[in-house]
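**Student:** Predicted model and sequence follow; I will ask about them next.
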Amino acid sequence: MTGLSAQIAADILARVRQARPRVHCLMNTVVQKFTADGITVIGGLPSMTGSLEEVESFVARADALTVNLGTLDAERRAAIRLGVAVARAQGKPWIVDPVHCDYSPSRLAFAQELIALRPTVVRGNRAEMALIGETPGILRIVTGPVDRLQVGHSCVEIANGHPFMAQVTGTGCLSGGVIAAFLAAEPDALAAAGSALAVTGVAAELAASRAQGPGTFAPLFLDALAAVGEADILPLARIHHDQHDLIGRR
């Protein structure tokens, strides 16, 4: 794909809704329902089990896997390793969100173990990604008021979103699930992830225009994700290409 645009984002969203991809989430337990709801309303089919007896079977049936380190214990680490092994063996796209790897050396070590297995996408905030370091050949997403996506010499910034997103627990985890759904529908990781972030950002802006605060924003965000389409994305998506690059930084 030569470049990401609002039209491409709208087209990939339409393909997600048609394909109904299955997304397995090894996810922060605090936000499982919100994430599952977000994947569902955008057009995907979520599954959330972290059971050691089931995770391999669920990942085998999924079209994409999202791994989030938000709530991490020994059993969840084991489940993640099992799920990732299946995704890799079957060539499924998978995403790692190294949540709070800047808080704990053991969490950082586990995140680095996973990244060494070459996920499709690594996504974190500025502090997390600074510790993760370079990810050659892997799509790297640094989240913030403007999300920055980089792979090789290609870089795209998505400027959509709203401050209410930072005041509702789980909006980042939800967007990770949406990215996974888009990865299942589009093999170009930069186009898929950039489109997912543009769509969720536009939906957030639409929801915030009707919300009275973060408490009313959360359900309105789900409503907006369910309804958002080309008529919203084309005028509102703010996608910026940056080629200034990485060649000069070698």
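**Tutor:** Good, I have the coordinates.
**Student:** CA atoms for contacts and neighbours, from now on please.
**Tutor:** Will do.
**Student:** quick one, strands of this protein?
**Tutor:** Counting by DSSP state E, the segments of the chain that form strands are 22-26, 45-47, 64-68, 94-97, 121-125, 139-143, 147-151, 154-158, 239-242.
**Student:** Now do the first one: everything it contacts.
**Tutor:** Going back to what we said before, that points to strand 22-26. Strand 22-26 is contacted from outside by 39, 44-50, 58-59, 61-68, 76, 79-80, 177, 180-181, using CA atoms under 8 Å, 6 or more residues apart in numbering.
**Student:** try it against this one:
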Amino acid sequence: MNAETSSLTSDRIAETLEVLRRVTPRIHCITNAVAQSFTANVLLALGAVPSMTIAPEEVAGFASSADALLINLGTLDETRRVAIPNALGAAQDAKRPIVLDPVFVNRSEIRCAFARDLLTERPTLLRANREEMTALFPSREPFKALGDTATILAMTGAEDQIGASGRTIRLGNGNPLLARVTATGCAGGAVMAAFLAVEPDPVIAAAIGVSVFNIAGEIAAERASGPGSLVPALLDALYMLDGQDVSKRLNIIEQREGARA
């Protein structure tokens, strides 16, 4: 992969967004009960297709036939606890990208231990905030903790950082109003899964997902009068997002190349 194709640019984001809308990948989401409806609507607005079943007896078929899998631990009930390994194994066998979003592992050692077990299966992407990363890797810097494993890390916050194998992309898009609506972070993980389904470089795919969602969030926040009007504005912004919006707003703080995917 040459230097040009391994870099994040506004043109590359716009081109990949066009590919996603043309391909309409199906993303299977095992997500929390609070986030299910919003996540499905975000994927549809983006141009992807959601499937959401958590039934243990059928989830493997859904995961293996989808184009990517999202595992979100926001409500880790017994049904999801059984369904998640079934879906993860099926997605791995089918060589589908997998996003793990270990929501609130910093609040529950039981959940944290479950997430660590899932990490041994080397999902494509681990998406978490600083507190969740610290809980998973209490004595190590998160971007060093997984060493040379294939898992990409995306640490979200006021500044988003994506990296693996010496590669780092730091991004500064977003708006604080997004944090005033439940499930925006969870839906952002699904957006990242959607781009992993159509972009072969997982670091770039993750960065595109973060950028697209947060740029749409900026646009929505400018149009909204508060959290209640942010949700429809965000769905509209994702649906209407184009290359001009991306070029105007993309905020790359740093992009450092290392070993490439």
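**Tutor:** Thanks, I have the structure now. The shown structure was predicted, so the numbers you read here are calculated from the model rather than taken from an experiment.
**Student:** circling back to that earlier point, drop anything exposed from the contacts of strand 22-26 of structure 1.
**Tutor:** 39, 44-50, 58-59, 62-68, 76, 79-80, 177, 180-181 (16 or more other CA atoms under 10 Å).
**Student:** Could you pull up the residues touching the counterpart of residue 160 of structure 2 in structure 1?
**Tutor:** Using TM-score structural alignment, the equivalent of residue 160 of structure 2 in structure 1 is residue 147. Residue 147 of structure 1 makes contact with 141, 157, 158, 159, 197, according to CA under 8 Å, 6+ apart.
**Student:** From residue 175 of structure 1, how far out is residue 147 of structure 1?
**Tutor:** As judged by CA to CA, to the nearest Å, residue 147 of structure 1 and residue 175 of structure 1 stand 12 Å apart.
**Student:** Need the residues touching each of these two.
**Tutor:** Common neighbours of residue 147 of structure 1 and residue 175 (criterion: CA under 8 Å, 6+ apart): residue 197.
**Student:** Whatever residue of structure 2 lines up with residue 75 of structure 1: neighbour count?
**Tutor:** Residue 75 of structure 1 maps onto residue 79 in structure 2 when the alignment is built from TM-score structural alignment. Residues contacting residue 79 of structure 2 under the criterion other CA atoms under 10 Å number 11.
**Student:** got it, and residue 166 of structure 2?
**Tutor:** The number of residues near residue 166 of structure 2, taken as other CA under 10 Å, comes to 14.
**Student:** do residue 143 of structure 2 as well
**Tutor:** 22.
**Student:** That one is in contact with residue 163, isn't it?
**Tutor:** Yes - if you go by CA atoms under 8 Å, residue 143 of structure 2 and residue 163 touch, sitting 7.0 Å apart.
**Student:** Residue 38 is in contact with residue 178 of structure 1, correct?
**Tutor:** Yes - applying CA under 8 Å as the test, residue 178 of structure 1 and residue 38 come out as touching, 7.2 Å apart.
**Student:** Comparing these two, which shows the higher neighbour count?
**Tutor:** For residue 178 of structure 1 versus residue 38, neighbours defined as other CA under 10 Å are more numerous around residue 178 (32 against 27).
**Student:** Per the alignment, the more buried one pairs with which residue of structure 2?
**Tutor:** Aligned by TM-score structural alignment, residue 178 of structure 1 pairs with residue 191 of structure 2.
**Student:** Quick one: residues contacting the residue nearest to the spatial centre of structure 2.
**Tutor:** By CA atoms, centre = their mean, the mean C-alpha position of structure 2 lies nearest to residue 189, the distance being 2.6 Å. By CA under 8 Å, 6+ apart, the contact set of residue 189 of structure 2 is 70, 99, 101, 127.
**Student:** Appreciated, that's everything.
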